[in-house]
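[1] Give me a 3D structure for the following:
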Amino acid sequence: MHKSAALASTPLFHTNSTFLSSHDRVALSYDRTRAIGALHALSAQDILTVSPKYWEYLRDPIHVMDGAAATLLTIHLNLCIGTIAMFPEGKEQLLKRLLAFELSGQYCLTEVGHGLDAYHLETTATLLPTGELEINTPNEAAAKYMPPTTPAGLPGIAVVFARLLVNGQDRGVKPVLVPLHDGRKMHPGVISKLLSPRGGSGPVDHALTYFRHVRVPGSSLLGSLEKGADPKGTFAHNIFRVVVGTLGMGTVALSMMRIASYIATKYSMRRIVVDSFTGKPKPIMAFSTQKTPVLTAIAQTLVMDAYCTKVHQLWSTGGSSLQQHFVAAVWKATIVPHSLSILSSLGDRCGAQGLFEVNQISMMHADVRGASIAEGDTLGISIRFAIELILGKVTPAPYLNPGSLLSRHEQQWLSELRSIVKGSKTHRSNAIESSILPRCQELLQAVGHRIAVDAAVELGVDPAVVDLYVASVVKQDSAWYSENLGLTQEKQRRMERDAVDALYPKLESLLEKLAIADYVNAPIVSDEAWVSHVRELPVFQSGKAAVEDSVQSRL
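    Below you'll find the model as predicted:
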């Protein structure tokens, strides 16, 4: 059981926010943010080192109950506090206030005109003769994009990445602490423009942020005034918390998979239809079109759960920051497509009910789309680290079974792409770009699928679960397995059917292994929850007609 189970059952997390105003929903998310932070009581050292305590926090499913709160926590703890903790000298009191949630911490890296090309950002931090730094946004393209910098009750401060200018010399991109507001009024020279809401997600007060010649003390600079011998390397070091965020996005996606699998299973077991063949009532779960995607989702979730345990081990023993980033990139490139597929598929399998916010799946789908982009765009990091892997600069986890289907798939993919690069004068040519880049994410997924199965086998996951997982990923590259291993489509379909048949009798025990019921508030999981939900809905009626006290429904 997760330590947040009791908190998840409180009114704070079971308030139906769908009828609240956007302003009130944002306020509720901030309250939930502080409650989750207080529960885990992380230290700066926990955050800095990705300690077991911090890993437990990342894996907490309570984040999924409010995607907006999860976003706020990620920015506050990982990005803001995590970056300051890398340069702690003289910042101890500030860290203490941030950890106590007396301040709201933000992180301003990405600019609207530069996106992933953050190294070429244009915001400047100019050293003045007084020793102060002047932070300035030179044009519209340099506006900081996304961080929620509008006043929201608590005083706000941000880690702002800016190009340090000393006597006209560009010293590289550096992090600087800049006050944003006192909780009600913006700091002089700081302008925040509230963006329109993201579609389908819980509302966060995302904004565009501009700095108009904002002066801060020289001590606000995190790090040295000197230009690093390797400016790009220094920049990569300074934004390393984004890499840790890549890990966190994957753990959130895993929690979404667990919750969606539970909801769809419970709904499918209680939703009854009349079987046209027998004329008798039958749960929709009994049909292959329902049990196959639901059981596949559960199998992928349980295997990814084992992989998640392996990821922390690989991260902790990774050694170099490049290897750690590779571990995080493979993890995210593997789990995000699984979660997107599961949330889309299971949402469809819940019919019209799957479209409504209150049933959680549609909102989680929107949230995982955001997670796919945040803290390292999935495609972007896949391209970078597939190239690093092809060039031999990073190393995947050792093979547990080199002769397995997924191991052979990974080995041949890597061998084929390496031969393409070897036959070219440079891996940056146009020919390489068109041959390699479109396949980078698939390469990292092939690596991740194999590591996930190895981890599941090592941790003793039910072999039938592993078999269904393997069958599900074989389908993703069906032609390769048919052409290279003689695994025809009929054999592939039989693999899936056999695994589903083996798992279906274990459905109840599989639900228990998800260990997620405390975090589910979707009313479609039971008749009792549905009746309670209907009773709370706004009522429109004529005259004084009584509303029935109970609603018997299988909807």
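
[2] contacts, neighbours, all on C-alpha from now
    Noted.

[3] Which parts of the chain are strands?
    104-108, 124-127, 133-136, 144-146, 156-166, 169-181, 190-194, 207-211, 214-216, 272-274, 281-283 (DSSP state E).

[4] what comes up buried for stretch 201-221?
    201-211, 213-216, 218, 220-221 (16 or more other C-alpha atoms under 10 Å).

[5] er, stretch 265-277 actually
    265-272.

[6] Go through those and name the one nearest residue 471.
    Distance to residue 471 across those (C-alpha to C-alpha) is lowest for residue 265, with 20.0 Å.

[7] ok now do the closest one, which residues does it touch?
    285, 294, 511 (C-alpha atoms under 8 Å, 6 or more residues apart in numbering).

[8] got it, and residue 240?
    By C-alpha under 8 Å, 6+ apart, the neighbours of residue 240 are residue 83.

[9] what do you get if the cut-off is 10 Å, keeping everything else the same?
    79, 82-83, 86, 234, 321, 325 (C-alpha atoms under 10 Å, 6 or more residues apart in numbering).

[10] Looking at the residues you listed, which is nearest residue 125?
    Closest approach to residue 125 among the contacts of residue 240 (C-alpha to C-alpha): residue 234, at 16.6 Å.

[11] Give me the neighbour count for the closest residue to that closest one other than its chain neighbours.
    Closest residue to residue 234 apart from its sequence neighbours, by C-alpha to C-alpha, 6 or more residues apart in numbering: residue 228 at 6.2 Å. Using other C-alpha atoms under 10 Å, residue 228 is surrounded by 13 other residues.

[12] and for comparison, fold this next one:
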Amino acid sequence: MTDPDLPKLFEDPVFDDRAADPAQPWTTTYRRVAHLGARTGSAWPLLAGGPADRQRLRDLLELTAMADPAAFHVLFLHQCMATGAALDFGADPEDVAALASGRAVGAALMTEVGTGNSSAAVRTEAVYDPVAREFVLTTPDAAAAKYPPNVGMPGLPRLAVVGARLLVSGVDRGTCLFLVPLHDGDGASGVTVTPRPRTSLLPLDYAAVRFDGVRVPYRRWLADGASVSASGEFHDPLGDPRLRTARSVGWARFAWGAVTAGLAAAARAAVAIALPHAGRRNTVDRWGVGAAALTRPNQQRLLFGAAARALAATEFARGLTDTAWRTAPGGGRGAGLPPRTMGRLALAKAAVDGLADEAVARCRAACGAAGFFSENRLVDYQALTAAFHAAGGDNQLILLDAAWRMATGDDYTPPPAGAPAAAGASGAAAAAEPDWPLLLAARERALYARLTSALAAAAADGRDPSAAWHERTGLAEEFAYAHQARVTVEAVAARWRRPGPSGGEGEQAVLPDLFRLLAVEAVLPHADWYAARGLLSGAAAEALDADLTAACRRLLPHAESVTGLMEVPAAVVRGPLGGRDYVRDLTS
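    Purely as a prediction, here's the structure:
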């Protein structure tokens, strides 16, 4: 962390879970967000500042995800989604200042209950009134209600970014964004906020929102360079409603920059809790032999594998924040990011969520029944990773979209051929470690060839392209996962693969084996595939499981160093499992 004072913010009594209202825990969540905002806020958003400000914002989001995933959820929507849209699409400075000061809590209302995660298909309408020079916001039917934003708490001033179809002179101009106050203490006129029942995981004030003739001033249209003249003439520099819709939907990138940071941080916090706990927890095996849990190979594979995933997720997240949070100079006339970059960011979001979710799940499994209870944090971290399977873009749809772009577009080149001779075949090769990225690339290339050949054959037969694609989504998803696995291993190879000093402490002593765990676990499920194609000898394929055990055995003396790599301040993570005497803390 660049600012050593940030972790101290989480020592405040407001973060004591015993003070939370069990019926409406989100009241405590919003107090925590207000506490953080009061001590880190400024006259202008951190998102709009220079590298130091953005680093501070990322650090704050990471720490909040570790301390309280629900508070992180509110904070990133406010600081990144609402504020990002306001900055990038040209909001009135007064509204930007209201968000920066915390006078209003930002919210994001795009998806609708009848169209799931399809933000490009919103049906909420914003009809331009040339006489009043306002926009009239209307929900045409129940299926177009915004669902499920966390805006149900009454009396809390909210400034929401709302996606709606802009109609000027009866012509659909594409999806645009508008700033709409939802609560002014008594409720905004024409806005119906229907709170939904309390949910068990990531509990917040979720609601369904409908608009009935809500008047939005012209200045609260996030016009992004578009305009309607006094005579009613519409102008959009993008020139096409489809491009305008894509630009508005591209607002999701502000979430990706924040969410990846928070998910990776939650995964690191889970490891920082579970790994030391396994070193303290006593176990007895079927022969009555007692030992610390971490001395058991199954626990080592769970937890060191979780550590490798958490660190890989962090590498991804910290590498994309600056790109995802980029705003147009001055705001309001941006073209957004190129489609290729947006696709890369979306795929990184899915990758980070998958890595973080698996890391947290392993930590929960290692902790047994204790991993189920919120007081030990792990299940709350799992709630966050599970929520973002769909939130911020559905991971499966992101993978399928990536597969489609790679199979049919011109912005992807499959990994080059030329995998090494079968590792473990004979002589020097028998002692050599496989080239893991090349092995993963070989499988990705083979799946790409299968998918493109199948689509080409369907096209040659005159098959309907839509039907041909949907019949092969299983293969497409498998290809996308293979691509993701290869990119993940490549992303960490340069820094992790360097051999460390024998027996040394710190990251150089552990990163090579953490890399090995990540790579072997990516290859192991498909060992037979590699062996059948001569890319691994039969002996090498069979030895992969033993390789994992050996890597874990080498990491065991360095467990404390692995925990240190998680960068989790003790002041931020609370709960019995994180303490030295968990028996006392769980029973007193």
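
[13] want to throw the contacts of residue 240 of the first structure into CSV with distance to residue 530 of the first structure and neighbour count?
    Supplementary listing: those in CSV, determined by distance: C-alpha to C-alpha, whole Å; neighbours: other C-alpha atoms under 10 Å:
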residue, distance to residue 530 of the first structure, neighbour count
79, 39, 27
82, 42, 27
83, 45, 24
86, 49, 18
234, 54, 16
321, 49, 14
325, 44, 22
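
[14] Closest to the mean position in the first structure, which residue would that be?
    residue 249 (2.4 Å; C-alpha atoms, centre = their mean).

[15] separation between the equivalent of that one over in the second structure and residue 11 of the second structure?
    By TM-score structural alignment, residue 249 of the first structure lines up with residue 259 in the second structure. For residue 259 of the second structure, the distance to residue 11 of the second structure equals 23 Å [C-alpha to C-alpha, to the nearest Å].

[16] follow-up on the earlier one: can I get the strands of the first structure in CSV including distance to residue 385 of the first structure?
    Shown next, in CSV, are the strands of the first structure (distance: least, C-alpha to C-alpha, whole Å):
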stretch, distance to residue 385 of the first structure
strand 104-108, 25
strand 124-127, 30
strand 133-136, 34
strand 144-146, 25
strand 156-166, 24
strand 169-181, 23
strand 190-194, 35
strand 207-211, 30
strand 214-216, 37
strand 272-274, 47
strand 281-283, 45
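
[17] all helices in the stretch 251-400 of the first structure, in order from the N-terminus.
    For the stretch 251-400 of the first structure, helices defined by DSSP state H, counting those that start in this stretch occupy the ranges 288-316, 321-349, 361-373, 378-390.

[18] List the buried residues for the first one?
    So that's helix 288-316 of the first structure. Buried, per 16+ other C-alpha under 10 Å, within helix 288-316 of the first structure: 290-312, 314-315.

[19] Determine the number of other residues adjacent to residue 561 of the second structure.
    17.

[20] In the first structure, what residue corresponds to it?
    With TM-score structural alignment as the criterion, residue 561 of the second structure pairs with residue 509.

[21] Ok, residue 375 of the second structure next?
    Match for residue 375 of the second structure (TM-score structural alignment): residue 358.

[22] Help me confirm that its match comes into contact with residue 529.
    No: the pair residue 358 of the first structure / residue 529 is not scored as a contact, 11.6 Å apart, by C-alpha atoms under 10 Å.

[23] Residues that sit against both of those two, list them.
    521-523.

[24] what's the closest non-adjacent residue to residue 465 of the first structure?
    residue 299 (5.0 Å).

[25] Report the contact partners of that neighbour.
    By C-alpha under 10 Å, 6+ apart, the neighbours of residue 299 of the first structure are 261, 293, 305, 461-462, 464-470, 472, 499-500, 503, 510.

[26] before we move on, the earlier item: distance to residue 378 of the first structure for the buried residues of stretch 265-277 of the first structure - can I get that in TSV?
    Output for those, formatted as TSV (distance: C-alpha to C-alpha, whole Å):
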residue	distance to residue 378 of the first structure
265	29
266	31
267	31
268	32
269	35
270	37
271	36
272	39
